[in-house]
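K.L.:
okay, predicted coordinates and the sequence, questions at the end:
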Amino acid sequence: MSEGLALDRVRIRLGNTELLSLERSVRPGTVLTVMGPSGSGKSTLLSYIAGFLTQPFTAEGRVLLDGEDITDRAPEQRHVGLLFQDPMLFPHLSVGGNLLFGMPPGLSGRRARAADALARFGLEGFAGRDPATLSGGQASRVALLRLLLSEPRAALLDEPFSKLDRHLRADIRTFTFDRLREAQLPTVLVTHDPEDAEAAGGPVVELTF
């Protein structure tokens, strides 16, 4: 099996109803966009890939990452990073604390790495900031930076731009996809927005319900 993320004959059901059936490979640096109406199984697919799927949903099929079958692994053993509609920064931690929380334990020079990454993302000097003081765009960049510093092997994006003001959305969208391509992460994006799919630039799967 080639490098990247592979969904091998994945089927997800809600009770007796099959929500989706998917067989796809996502190469490093590529974004697979999954579109469809609410209830079609988009976010449920991400839960299955990440290892969080719970009843009443059931699933079959394999999830492979760089050729390794991770289907039965615990979420923390999958090395898959997630971005959601909300940045979900920990309010009791500073910006720097949020970044350190996401980084692998035992990594040398963690604070210096976090500071360097903030500077590279246009957030120099933000390590001590309270997340509540950040703009929507700044919070989105910190959330993406936390994902990247956690050194994931794949990324899952669940409508990550939907709550941004329209004037910010295009810039953050471009920024996010550029960073994911630069990191060579296979990525799955779920969205309602055709502009997200266009900016992602990869293959598109449209689900029905």
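P.N.:
Perfect, I can see it now. What you see is a predicted model; the values in this text were computed from it and never measured.

K.L.:
can we go C-alpha only for contacts and neighbour counts from here?
P.N.:
OK.

K.L.:
which helices and strands does the helix of greatest length in the chain pack with?
P.N.:
With secondary structure taken from DSSP state H, the chain has its longest helix at helix 166-182. Applying 3 or more Cα pairs under 8 Å, 6 or more residues apart in numbering; DSSP states H and E, one finds that helix 166-182 makes contact with helix 136-149, helix 194-200.

K.L.:
got a markdown table for those helices, with mean neighbour count and distance to residue 33 too?
P.N.:
What follows is the helices and strands packed on helix 166-182, written out as a markdown table (neighbours: other Cα atoms under 10 Å; distance: least, Cα to Cα, whole Å):
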| stretch | mean neighbour count | distance to residue 33 |
| --- | --- | --- |
| helix 136-149 | 21 | 18 |
| helix 194-200 | 17 | 6 |
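
K.L.:
got these as JSON lines, with distance to residue 174 columns?
P.N.:
Written out in JSON lines, the entries for the helices and strands packed on helix 166-182 read as follows (distance: least, Cα to Cα, whole Å):
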{"stretch": "helix 136-149", "distance to residue 174": "11"}
{"stretch": "helix 194-200", "distance to residue 174": "7"}
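
K.L.:
out of the ones you listed, flag the one nearest residue 176.
P.N.:
Taking Cα to Cα as the criterion, helix 136-149 is the member of the helices and strands packed on helix 166-182 that comes nearest to residue 176, at 7.1 Å.

K.L.:
contact partners for residue 132?
P.N.:
The contact partners of residue 132, by Cα atoms under 8 Å, 6 or more residues apart in numbering, come to residue 91.

K.L.:
ok, and here's another one to check against it:
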Amino acid sequence: MTDIVTDRAGLLLQDVVIRHGDRVLVALTQHVAPGEVLTVMGPSGAGKSTLLGFIGGFLDPVFDAEGRVIVDGDDITDAAPETRHAGLLFQDPLLFPHMSVAGNLMFALPADIRGHMARMALVDEALRGVELEGLGARDTETLSGGQKARVALARVLLSRPRMLLLDEPFSKLDQALRGQMRELVFAKARESRLPVLLVTHDPADAQAAGGTTITLEP
């Protein structure tokens, strides 16, 4: 077992090994400090999204995994997914089409924030933070791709995550929007002091993220 101090802030992946049958997909020990990004690259099938599943608590049972996931000194390896407080962003924004923009954001607010006015104030603040001020009443289907991505980011941040798990979140945006969203996501992570694990095929994502990059072999 790797000898690493487990009580420091951020995300610690300690002695993580993920197998599919006899094949080892992932074997690593890595610490991601608050506000920093660990980028995981590799071809399809190499185990990138599988690693996210292990960290988030939704690993497909066809895989065998060992090792520990520790956040700010708390071992969450065996915790239920909903108690891990992992903020997830995927290729698609996955907004609820039957809810307004504000409704989507309201859905993510923790239950201990009570009162409609208090909750709406946080929603309005979140929209300002992603440069969508005044769009709370909009139908999500009327938004551009870039606007939907910003709403998805705001929704994740409102949920009080302890870490961000990013699964190719920029891949479906055009080139100009990719740059804008990279800058916004990583700036918000630094501002909120959230450790980030980014899965991507795109070297430009890794370059924008800074931090450590690891490559999984096929």
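P.N.:
That came through fine. Keep in mind the model is a prediction, meaning the values are calculated, not measured.

K.L.:
where does the TM-score land?
P.N.:
The TM-score (TM-score structural alignment, normalised by the length of the first structure) is 0.98; 209 aligned residues with a Cα RMSD of 0.8 Å.

K.L.:
show me where the first structure has strands.
P.N.:
Shown for the first structure, the strands assigned by DSSP state E span residues 5-14, 17-26, 31-35, 57-65, 68-69, 80-83, 154-158, 187-191, 204-206.

K.L.:
can you say which of these is nearest to residue 146 of the first structure?
P.N.:
Distances from residue 146 of the first structure to each of the strands of the first structure were compared by Cα to Cα, and the smallest falls on strand 80-83, at 9.1 Å.

K.L.:
could you tell me where that closest one falls in the second structure?
P.N.:
The aligned range for strand 80-83 of the first structure in the second structure is 86-89, by TM-score structural alignment.

K.L.:
likewise stretch 189-206 of the first structure?
P.N.:
Under TM-score structural alignment, stretch 189-206 of the first structure corresponds to residues 198-215 of the second structure.

K.L.:
picking that back up, the longest helix of the first structure: how far from the chain's middle?
P.N.:
Computed by Cα atoms, centre = their mean, to the nearest Å, the chain-centroid distance of helix 166-182 of the first structure equals 13 Å.

K.L.:
residues in contact with it?
P.N.:
Defining contact as Cα under 8 Å, 6+ apart, one finds that helix 166-182 of the first structure is touched by 28-30, 137, 140-141, 144, 161-162, 187, 196, 199-200.

K.L.:
what residue of the first structure matches up with residue 27 of the second structure?
P.N.:
Using TM-score structural alignment, the partner of residue 27 of the second structure in the first structure is residue 21.

K.L.:
residue nearest the centroid of the first structure?
P.N.:
The central residue of the first structure, meaning the one whose C-alpha is nearest the mean C-alpha position (Cα atoms, centre = their mean), is residue 156 at 2.8 Å.

K.L.:
list the contacts of it.
P.N.:
If a contact means Cα under 8 Å, 6+ apart, then residue 156 of the first structure has 46, 80, 81, 82, 83, 187, 188, 189 as its contacts.

K.L.:
for residue 52 of the second structure, same thing?
P.N.:
Each residue near residue 52 of the second structure by Cα under 8 Å, 6+ apart is listed here: 59, 165, 167, 197.

K.L.:
CSV for those, including distance to residue 42 of the second structure?
P.N.:
Compiled in CSV, the contacts of residue 52 of the second structure are given as follows (distance: Cα to Cα, whole Å):
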residue, distance to residue 42 of the second structure
59, 18
165, 16
167, 12
197, 14
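
K.L.:
among those, the buried ones, what's the PyMOL command?
P.N.:
Buried residues within the contacts of residue 52 of the second structure, by 16 or more other Cα atoms under 10 Å, are selected in PyMOL with:
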select buried, resi 59+165+167+197
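
K.L.:
biggest separation within the contacts of residue 52 of the second structure, which pair?
P.N.:
59 and 197 (15.6 Å).

K.L.:
run a quick neighbour tally on residue 116 of the second structure.
P.N.:
Burial measure for residue 116 of the second structure: 9 neighbouring residues, criterion other Cα atoms under 10 Å.

K.L.:
again, but for residue 82 of the second structure
P.N.:
By the other Cα under 10 Å criterion, the neighbourhood of residue 82 of the second structure contains 10 residues.

K.L.:
residues contacting it?
P.N.:
When contacts are counted by Cα under 8 Å, 6+ apart, residue 82 of the second structure touches no other residue.

K.L.:
same check, this time on residue 81 of the first structure
P.N.:
Counting by Cα under 8 Å, 6+ apart, residue 81 of the first structure has contacts 147, 148, 150, 152, 153, 154, 155, 156.

K.L.:
farthest pair in these?
P.N.:
Considering Cα to Cα, no two members of the contacts of residue 81 of the first structure lie farther apart than 150 and 156, which are separated by 13.4 Å.

K.L.:
circling back to that earlier point, can you find the partner of the residue nearest to the centre of the first structure in the second structure?
P.N.:
Alignment note: residue 156 of the first structure maps to residue 165 in the second structure; criterion TM-score structural alignment.

K.L.:
repeat for residue 11 of the first structure
P.N.:
Under the alignment defined by TM-score structural alignment, residue 11 of the first structure corresponds to residue 17 in the second structure.

K.L.:
name the nearest residue to its match, ignoring sequence neighbours.
P.N.:
Leaving aside its sequence neighbours, residue 17 of the second structure sits nearest to residue 27 (Cα to Cα, 6 or more residues apart in numbering; 4.4 Å).
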